[in-house]
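>>> Return a 3D structure for these sequence lines:
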Amino acid sequence: MAASRRLMKEHEEIRKCGMKNFCNIQVGLIVPYNPPYDKGAFRIEINFPAEYPFKPPKITFKTKIYHEKGQVCLPVISAENWKPATKSDQVIQPLIALVNDPQPEHPLRADLAEADSKKFCKNAEEFTKKYGEK
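Prediction:
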């Protein structure tokens, strides 16, 4: 409950400062219980375009991540699916799901795709230990 109040207060303060101060947010994303990414935390950056909320935010991992997707391509933030009424939790939840459920059989980065999912998970875990935020 305290976290919700804090976020609401910070959102109100950002809103009072004007939209230009709200365009670039760095967020810590921690995936604490699902391997292979549970050995570290990942900083992400959410960039809100000047046309927000009519155009979707862009999400970038600032911490290196071993993920076959290579970039954040969530259907909810694609230009064809974006709706101005979309809330931030509707963007964050699919992002967490993407990191928690890597799918090597549908890669965007063929160099990281591996037929052996156990090998992929082992490599991703080692990469997370090395590069993940402590």
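>>> contacts, neighbours, all on C-alpha from now
Will do.
>>> quick one, what contacts the spatially most central residue of the chain?
For the chain, the residue lying nearest the average C-alpha position, counting by Cα atoms, centre = their mean, turns out to be residue 95 (4.4 Å). Shown here is residue 95, whose contacts under the criterion Cα atoms under 8 Å, 6 or more residues apart in numbering are 72, 74.
>>> can you pull out the helices in this protein?
For the chain, helices defined by DSSP state H occupy the ranges 2-17, 88-100, 117-131.
>>> one more to put side by side:
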Amino acid sequence: MLNPTDGCHVEFVEDDITHWHCIILGPSNSPYEGGHFKLDILFPDNYPYVPPHVQFTTQIYHCNITSGGHICLDILSNNWSPILTADKVLLSIMSLLADPNPDDPMEIVVANMYKRDREQHDRVAREWTTLYAMP
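Got it, this is the predicted structure:
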């Protein structure tokens, strides 16, 4: 068990240091507050030269995260750098929860709602948090 950053809990899967299960706490003052969001993290053989594969296994209503858990985050793809650490990746994901980027969405309907009716968006996101992410 390791805890690389505040708001995260990480465990190795079957003592495999290249496969982690992580729980990220929903950020305060966000519609995800109080939620415990599970992630699956796989570090490839050529890490740190390529990014880890990170995927949400908890359903989340977020414009930058697909219903299948895939994350639209530049440091997990074209802006990856070997100097980035797992800690930085987790911090970036927590930041994405606190501050979505509706201008680069993976879920267009969610992004449109975020832009057009933020109150409704936050209400739905809180409902999903209650349904899927409460401990």
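>>> Just the TM-score for the two chains, thanks.
Aligned and superposed, the two chains score 0.77 in TM-score terms (TM-score structural alignment, normalised by the length of the first structure); 119 aligned residues with a Cα RMSD of 2.4 Å.
>>> re earlier: tell me which residue of the second structure matches up with the residue nearest to the centre of the first structure.
When the second structure is aligned by TM-score structural alignment, the residue opposite residue 95 of the first structure is residue 93.
>>> Residue in the first structure paired with residue 31 of the second structure?
Residue 31 of the second structure maps onto residue 36 in the first structure when the alignment is built from TM-score structural alignment.
>>> And the residue lying closest to that match once chain neighbours are set aside, how far from residue 102 of the first structure?
For residue 36 of the first structure, the nearest residue in space outside its immediate sequence neighbours is residue 125; the separation is 4.7 Å by Cα to Cα, 6 or more residues apart in numbering. Relative to residue 102 of the first structure, residue 125 of the first structure is positioned 12 Å away (criterion: Cα to Cα, to the nearest Å).
>>> again, but for residue 131 of the first structure
In this view, residue 131 of the first structure and residue 102 of the first structure are 18 Å apart by Cα to Cα.
>>> And the two? Which one has more around it.
When residue 131 of the first structure and residue 102 are compared for neighbours, residue 102 comes out ahead with 21 against 17, by other Cα atoms under 10 Å.
>>> in terms of contact, does the more buried one touch residue 70 like I think?
No - assessed by Cα atoms under 8 Å, residue 102 of the first structure is found out of contact with residue 70, at 11.0 Å.
>>> doesn't residue 21 make contact with residue 50 of the first structure?
No - distance between residue 50 of the first structure and residue 21: 10.8 Å, which falls outside the contact criterion (Cα under 8 Å).
>>> before we move on, back to that, neighbours of the match of residue 31 of the second structure, just the number please.
Burial measure for residue 36 of the first structure: 25 neighbouring residues, criterion other Cα under 10 Å.
>>> which one of the helices of the first structure has the most crowded surroundings?
helix 117-131 (a mean of 17; mean count of other Cα atoms under 10 Å).
>>> matching residues in the second structure for that helix?
By TM-score structural alignment, helix 117-131 of the first structure lines up with residues 118-132 in the second structure.
>>> biggest strand in the second structure, by residue count?
The single longest strand within the second structure, with elements called by DSSP state E, is strand 16-25.
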